[in-house]
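Trainee: sequence below, structure please.
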Amino acid sequence: MPKTLKDIKHVLDSNLGKRLTLKANGGRRKTIERSGVLAETYPAVFVIELDQEENSFERVSYSYADILTETVQLTFFDETSGSMALSGQ
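Mentor: Coordinates of the predicted model:
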């Protein structure tokens, strides 16, 4: 798992356009699981376009600090090598 915000942003930049599964802390012992594509990265946040069959809204954004504090866990799927986890594993 990357140790700094800069490292996290660099890893996400290299995975733009890849499919992923998102696990996020929803509060009150609730975990949210969604799937989609990493669409964009900005200096402080990243944007995920969600699959429309499963979700009522199109996009979500999180900060790099959410990954650092393990509030958000991303698992990227790569067709050639299987899946790889970014954080929390």
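
Trainee: going forward, measure contacts between C-alpha atoms and count neighbours the same way
Mentor: OK.

Trainee: and the longest strand seen in the chain, how far out from the chain's middle?
Mentor: In the chain, taking DSSP state E as the definition, the longest strand is strand 30-41. Mean-position distance between strand 30-41 and its chain equals 5 Å (CA atoms, centre = their mean, to the nearest Å).

Trainee: and for comparison, fold this next one:
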Amino acid sequence: MASADTLRKIRKDIESHVGERVRLRANRGRKKTFEKEGVLEQVYPNIFIVKVIESPEFVRRISYSYSDILTDTVELTILDDEEPNLKCNSL
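Mentor: Down below sits the predicted model:
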């Protein structure tokens, strides 16, 4: 099954970047997009979690599935200290 293999590759790619800074861009429908920077906090069999610090008092944890990346609903860019170096949705 090609899509299961693709999802597995996406998961392994994301899993190798746990703890790193990421830029998250999500399509919320009706021309609305959500864009935040955070830390890739956790990877599970079906979802991954990004911790976004909105302010010192407010921390948000957002979860998405690997199929969201496959369908281009979510774009996850791994950031280094200088520039983005990996776009996970370009697998």
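
Trainee: one step back: show me what counts as buried in the longest strand of the first structure.
Mentor: For strand 30-41 of the first structure, burial by neighbour count (16 or more other CA atoms under 10 Å) applies to Ser35, Gly36, Val37, Leu38, Ala39, Glu40, Thr41.

Trainee: what's the mean distance for it versus the second structure?
Mentor: Comparison of strand 30-41 of the first structure with the second structure after fitting gives an average deviation of 0.5 Å (mean CA distance after the TM-score superposition for the first structure).

Trainee: which residues of the second structure does that strand align to?
Mentor: Aligned by TM-score structural alignment, strand 30-41 of the first structure falls on residues 32-43 of the second structure.

Trainee: check stretch 70-77 of the first structure too.
Mentor: Aligned by TM-score structural alignment, stretch 70-77 of the first structure corresponds to residues 72-79 of the second structure.

Trainee: contact partners of that stretch?
Mentor: Here stretch 72-79 of the second structure makes contact (CA atoms under 8 Å, 6 or more residues apart in numbering) with 17, 20-28, 64, 68-69, 84-89.

Trainee: now do the end-to-end distance for stretch 23-40 of the second structure.
Mentor: Start and end residues of stretch 23-40 of the second structure are separated by 9 Å (CA to CA, to the nearest Å).

Trainee: and the strands in the first structure?
Mentor: Going by DSSP E, the first structure shows strands at 19-27, 30-41, 45-50, 59-63, 72-78, 82-85.

Trainee: packing partners for the fourth one?
Mentor: Applying 3 or more CA pairs under 8 Å, 6 or more residues apart in numbering; DSSP states H and E, one finds that strand 59-63 of the first structure contacts strand 45-50.
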